[in-house]
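Peer 1: Next comes the sequence, and after it the predicted model I'd like to discuss.
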Amino acid sequence: MMQRELFASRMGFILISAGCAIGLGNVWRFPYITGLYGGGLFVLIYILFLLILGLPVMAMEFSVGRASQKSVAASFDVLEPKGSKWHIFKWFGMAGNYLLMMFYTTIAGWMIAYLFLMIRGDFVGRTPVEIEAVFGGLTASAGTSILFMVIVCILGFGVCSLGLRNGVEKITKAMMSSLFVIMIALVIRAVTLPNAMEGLSFYLLPNFDSIAEHGLWTIIYAAMGQAFFTLSIGMGSMAIFGSYVSKNRTLLGEGINITILDTFVAITAGLIIFPACFAFGVNPGSGPGLVFITLPNIFNAMPAGQLWGIAFYIFMVFAALSTVIAVFENIISFGIDLFGWSRRKAVLINFFAIVILAIPCALGFNVWSGFAPLGEGSAILDLEDFIVSNNILPLGSLVYVLFCVSRYGWGWEKFIKEANTGVGIKVPVKARFYFTYILPIIILMVFVFGYIDKFGLL
């Protein structure tokens, strides 16, 4: 049996796992829903759910990966009791990774396009209406969307083709380190803008009026959902990095480090966006509009705005590419684990597969914009995101939890032994009741309320 390549350093494992978790959701979704649901109050509830929901599932996923030394494509086959059917889940886990890249590569492509436009000076002196038209023009052009999506695939698979240590680990470490430096520079710039303090107080001080406006349960559900989705748990995207890590450290301790980094980026993104929005009297709206329409206007109004804009979009490109590279590494490992392919063969086959699979999302805003799978105003991207975020992630997390606690699966004793091997913070043995009975109920609530929220069933 071929020896599995391991990370060269513990820092590599932490930064790459954090890179997988740190994505565009941290930057454009977290600040927006924090502002919507009462600022600091939402942040506190969010951190609570990271600890009681995200961390346990992450520790389980890492444990399954490290114990099996395989990706989700083969980990259940290795660990499950003879005659059981846990391995069927691998097809859903693998599908989740492919589906995520079917739309994420298009959004990452937009980020690279915007960095290119910012460097070229296309936003300088433009009116807000003209800036909005730039984004409309980008998404309306099938050729441009596909071109930048292909560039993302070339970059991502190019890094993965160099191997785990020389490619994925080395380049992700450099990207993540740069990302933190750029973020801190942007925060310093944002908080020294005029009226920045108003933005900070809106963002960080608990606003109890929002409880009256939205209801405490809505805020709790929003925090629970964000905590759950931010860590990319439930489809084996973390298990793969567990399979590459040594047994020197406990897995809960490493999960805490990754969660801290992920939360740091999410909260810091808000420290950049809210002061800037308040300084220039702009509504920090949701989703793509924030990054592609609101922020270019702000950079235009800022001294040396083009330079700050370039820095911001480099940060966005690194946040997007860190996730792309991490998930591509997982996808490549499927071919290696299932069919015994060489890394080079797995890279080549998957490069063409992802490019072809991602084309519908790129066309969903232009040629196929008439197709609204989830009702008026929705696009192919929304359908793909719904399948991953509202179905595969919560149900996959439930599978990992049940597999680790059930005697019909891998079982609590084997999970605890693997998770607690090494030095560091250990999973308390007394947590068995919580992991077995309460955690699955919380995950089911995320799943059910996700549907209620999506389709307005209440």
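Peer 2: It's in.

Peer 1: all contacts plus neighbour counts: C-alpha atoms, from now on.
Peer 2: Will do.

Peer 1: what's the burial count for Ser342?
Peer 2: 13 (other C-alpha atoms under 10 Å).

Peer 1: Could you check how far it is from Ile336?
Peer 2: Going from Ser342 to Ile336 by C-alpha to C-alpha, to the nearest Å gives 6 Å.

Peer 1: Also Ile387?
Peer 2: Taking C-alpha to C-alpha, one finds Ile387 at 26 Å from Ile336.

Peer 1: More neighbours: which of the two?
Peer 2: Set Ile387 next to Ile336 and count neighbours by other C-alpha under 10 Å: Ile336 wins out with 20 against 15.

Peer 1: next one: stretch 10-30 to chain centre, how far?
Peer 2: On the basis of C-alpha atoms, centre = their mean, to the nearest Å, stretch 10-30 is displaced by 7 Å from the centre of the chain it belongs to.

Peer 1: Then stretch 225-243?
Peer 2: On the basis of C-alpha atoms, centre = their mean, stretch 225-243 sits 8 Å off its chain's mean C-alpha point.

Peer 1: got the end-to-end distance for it?
Peer 2: So stretch 225-243: terminal residues 27 Å apart, C-alpha to C-alpha.

Peer 1: Which positions in the helix or strand where Gly143 lies come out as buried?
Peer 2: Using DSSP states H and E, the element containing Gly143 is helix 142-161. Buried residues in helix 142-161, counted by 16 or more other C-alpha atoms under 10 Å: 142, 144-153, 156-161.

Peer 1: residue ranges of the strands in the protein, please?
Peer 2: With strands called from DSSP state E, the chain shows none.

Peer 1: what angle sits between the helix ranked longest in it and helix 142-161?
Peer 2: In the chain, with assignment by DSSP state H, the single longest helix is helix 305-339. Using axes from the mean of the first three to the mean of the last three C-alpha atoms, to 10 degrees, the direction of helix 305-339 lies 60 degrees away from that of helix 142-161.

Peer 1: One more to weigh against that first structure:
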Amino acid sequence: MENREKFSSRLGFLLISAGCAIGLGNVWKFPYITGKYGGAAFVLIYFVFLLILGIPILTLELAVGRASQRSVALSMDVLEPKGTKWHWFKFPAMAGNYILMMFYTTVAGWMVYYFFKMAAGGFVGMNADEIGATFNSTLANPTLNVAFMIAVVISCMLIVGKGLQNGVEKITKVMMIALLVLMIVLAVRSFFLAGGEEGLRFYLYPDFSKLMEYGITEVLFAAMSQAFFTLSIGMGAIAIFGSFIDRSRSLMGEAICITILDTAVALMAGLIIFPACFAYGVDPGQGPGLIFVTLPNVFNAMPGGRLWGTLFFLFMCFAAFSTVIGVFQNLITFWTDMTDAPRKKIVAYHIVALIVLCLPCALGYNVLSGLQPLGEGTAILDLEDFLVSNNILPLGSIVYVLFCACKNGWGWENFMDEANAGEGLKFPNGIRLYVKYILPLIILFVFVMGYISMFSK
């Protein structure tokens, strides 16, 4: 274990950690829940929760990874006091990583398919109904879903198979920089659309009456859960990157940098989507159909829309792939930490295993559409998403919080020593009581509200 590979640069660490956090939740979910809950007022509340929830938990998880120099497979085994059982957490944490990939690879496949379809002019001349029907026929086609899911699994696993520096870091750096450049180009394009000013006003000027319309509790929960899930905290997906860095920089500053990058992408997604929706008279609160139905309509109406649409779906592919590669890296490191098997062998086994595990979701809208696990109109994807987002992430975050804050865990002093080693912003010692008592209660609120909102529909 002494020759554990490291990132070649701090930029590599920040871009890859942010890349794991930046995913379809930023680009897909953030704009539509912002649209639903009234724009800028919701964004302000979201920022508050990033500050009081996201950054502390991100710092805790990075500290556990760096102090142990292991993935979630062995991080708590290394750090826990003798005789305690914190190491059992590795099993639900890794289950979370696998279940996330069981549906994420299918959605990433849709992005790749739409990129090729848009580039080939597949939407040219279609009306709104035809574009909606295209997405439904995409879901209904088992061969297409399975083929694109397999392509995503194999391509991302082969990148991870090349190692941390030569594969993951090299490719993700390029993808993330391309993603940020593409977003800026698309945001500038949207900014200058005739009629887009209303969209900017909706997005950037708070309208607190919207909060009253939905009820403050529902809005707080939506902002809290989005702040929480956007950073992928709670299942060791971020801790792994802590294990690949040295102690030259303190961790709170790094957590803030990751959060800023993650949030910048979510905000820019809104700058792309809202002016375009308002310019072309489309409802911005439309829900998940926004990406696959609404936006192709917008691009169809826009001069040069085929080019802009192709660039948009390319950027969506980068957002999806950066998360898949980050989580695959965690899966592979888990097994290299647990066994002495060579990396290439673990990668080969995983390609086969993941294709099998991902089949239920890829077939969930066609062959297995009769299975509606969470009630009428739901699919296997909804169950898998619910298991990760509403269960493993919040409960896993509570484990990290208590492990770092409690005497019978790793302990506050050990956490503070690790978090504050090196240059940069220090984690404030004065918030220990907040971390130990209030933070778990907030997370518990997210957990309970998740169940209430799921089963009171």
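Peer 2: Yep, it's here. Remember, predicted model here, so these are calculated numbers, not experimental data.

Peer 1: TM value for the aligned chains?
Peer 2: After superposition, the two chains reach a TM-score of 0.99 (TM-score structural alignment, normalised by the length of the second structure), with 457 aligned residues with a C-alpha RMSD of 0.9 Å.

Peer 1: circling back to that earlier point, check which helices and strands the helix holding Gly143 of the first structure sits against.
Peer 2: Based on contacts counted as 3 or more C-alpha pairs under 8 Å, 6 or more residues apart in numbering; DSSP states H and E, the elements that helix 142-161 of the first structure packs against are helix 89-120, helix 128-140, helix 305-339, helix 343-363.

Peer 1: Quick one: distance of the shortest one to the chain centre.
Peer 2: This means helix 128-140 of the first structure. The answer for helix 128-140 of the first structure is 26 Å, by C-alpha atoms, centre = their mean.

Peer 1: how much does it stray from the second structure?
Peer 2: The superposed helix 128-140 of the first structure is, by mean C-alpha distance after the TM-score superposition for the first structure, a mean 1.2 Å from where its aligned residues fall in the second structure.

Peer 1: list the buried ones in that helix?
Peer 2: For helix 128-140 of the first structure, using 16+ other C-alpha under 10 Å, the buried residues are 128, 131-132, 134-135, 138-140.

Peer 1: swap in the last one?
Peer 2: Neighbour-count burial for helix 343-363 of the first structure, counted by 16+ other C-alpha under 10 Å, picks out 343, 346-347, 350-351, 354-355, 357-363.

Peer 1: Tell me the one among the residues you listed nearest to Leu117 of the first structure.
Peer 2: Ala362 (18.8 Å; C-alpha to C-alpha).

Peer 1: Tell me how far Ser412 of the second structure lies from Val64 of the second structure.
Peer 2: Careful, residue 412 of the second structure is Trp and not Ser. 12 Å.

Peer 1: Comparing those two, which residue is more hemmed in?
Peer 2: Taking other C-alpha under 10 Å, Trp412 of the second structure and Val64 do not tie; Val64 has more neighbours (31 against 20).

Peer 1: picking that back up, tell me which of the helices and strands packed on helix 142-161 of the first structure approaches Leu15 of the first structure most closely.
Peer 2: Closest to Leu15 of the first structure of those is helix 305-339 (C-alpha to C-alpha; 9.3 Å).

Peer 1: Now the closest one on the second structure. Mean distance?
Peer 2: Following superposition, helix 305-339 of the first structure is found to deviate from the second structure by 0.4 Å on average (mean C-alpha distance after the TM-score superposition for the first structure).

Peer 1: how big is the angle separating that helix from helix 89-120?
Peer 2: Using the same axes, to 10 degrees: helix 305-339 of the first structure against helix 89-120 is 160 degrees.

Peer 1: Summarise which helices and strands helix 305-339 of the first structure is packed against.
Peer 2: Looks like helix 305-339 of the first structure contacts helix 10-21, helix 24, helix 89-120, helix 142-161, helix 170-191, helix 295-301, helix 343-363 (3+ C-alpha pairs under 8 Å, 6+ apart).

Peer 1: Could you list the buried residues of it?
Peer 2: Across helix 305-339 of the first structure, burial judged by 16+ other C-alpha under 10 Å covers 305-306, 308-337.

Peer 1: can you check stretch 194-205 of the second structure too?
Peer 2: Buried, per 16+ other C-alpha under 10 Å, within stretch 194-205 of the second structure: 195-200, 202-204.

Peer 1: and if you look at stretch 442-453 of the second structure?
Peer 2: Along stretch 442-453 of the second structure, these residues count as buried under the neighbour rule (16+ other C-alpha under 10 Å): 443-444, 446-447, 449-450.

Peer 1: same thing with stretch 245-256 of the second structure?
Peer 2: Neighbour-count burial for stretch 245-256 of the second structure flags 245-246, 249-256 (criterion: 16+ other C-alpha under 10 Å).

Peer 1: okay, these in CSV with distance to Gly215 of the second structure next?
Peer 2: Listed next are those as CSV, based on distance: C-alpha to C-alpha, whole Å:
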residue, distance to Gly215 of the second structure
Ile245, 43
Asp246, 46
Arg249, 42
Ser250, 40
Leu251, 36
Met252, 34
Gly253, 35
Glu254, 35
Ala255, 32
Ile256, 30
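
Peer 1: quick one, what contacts the residue lying closest to Phe208 of the first structure once chain neighbours are set aside?
Peer 2: Residue nearest to Phe208 of the first structure in three dimensions, not counting chain neighbours: Gly38, with 6.6 Å by C-alpha to C-alpha, 6 or more residues apart in numbering. Contact analysis of Gly38 of the first structure by C-alpha atoms under 8 Å, 6 or more residues apart in numbering lists 203, 206-211.
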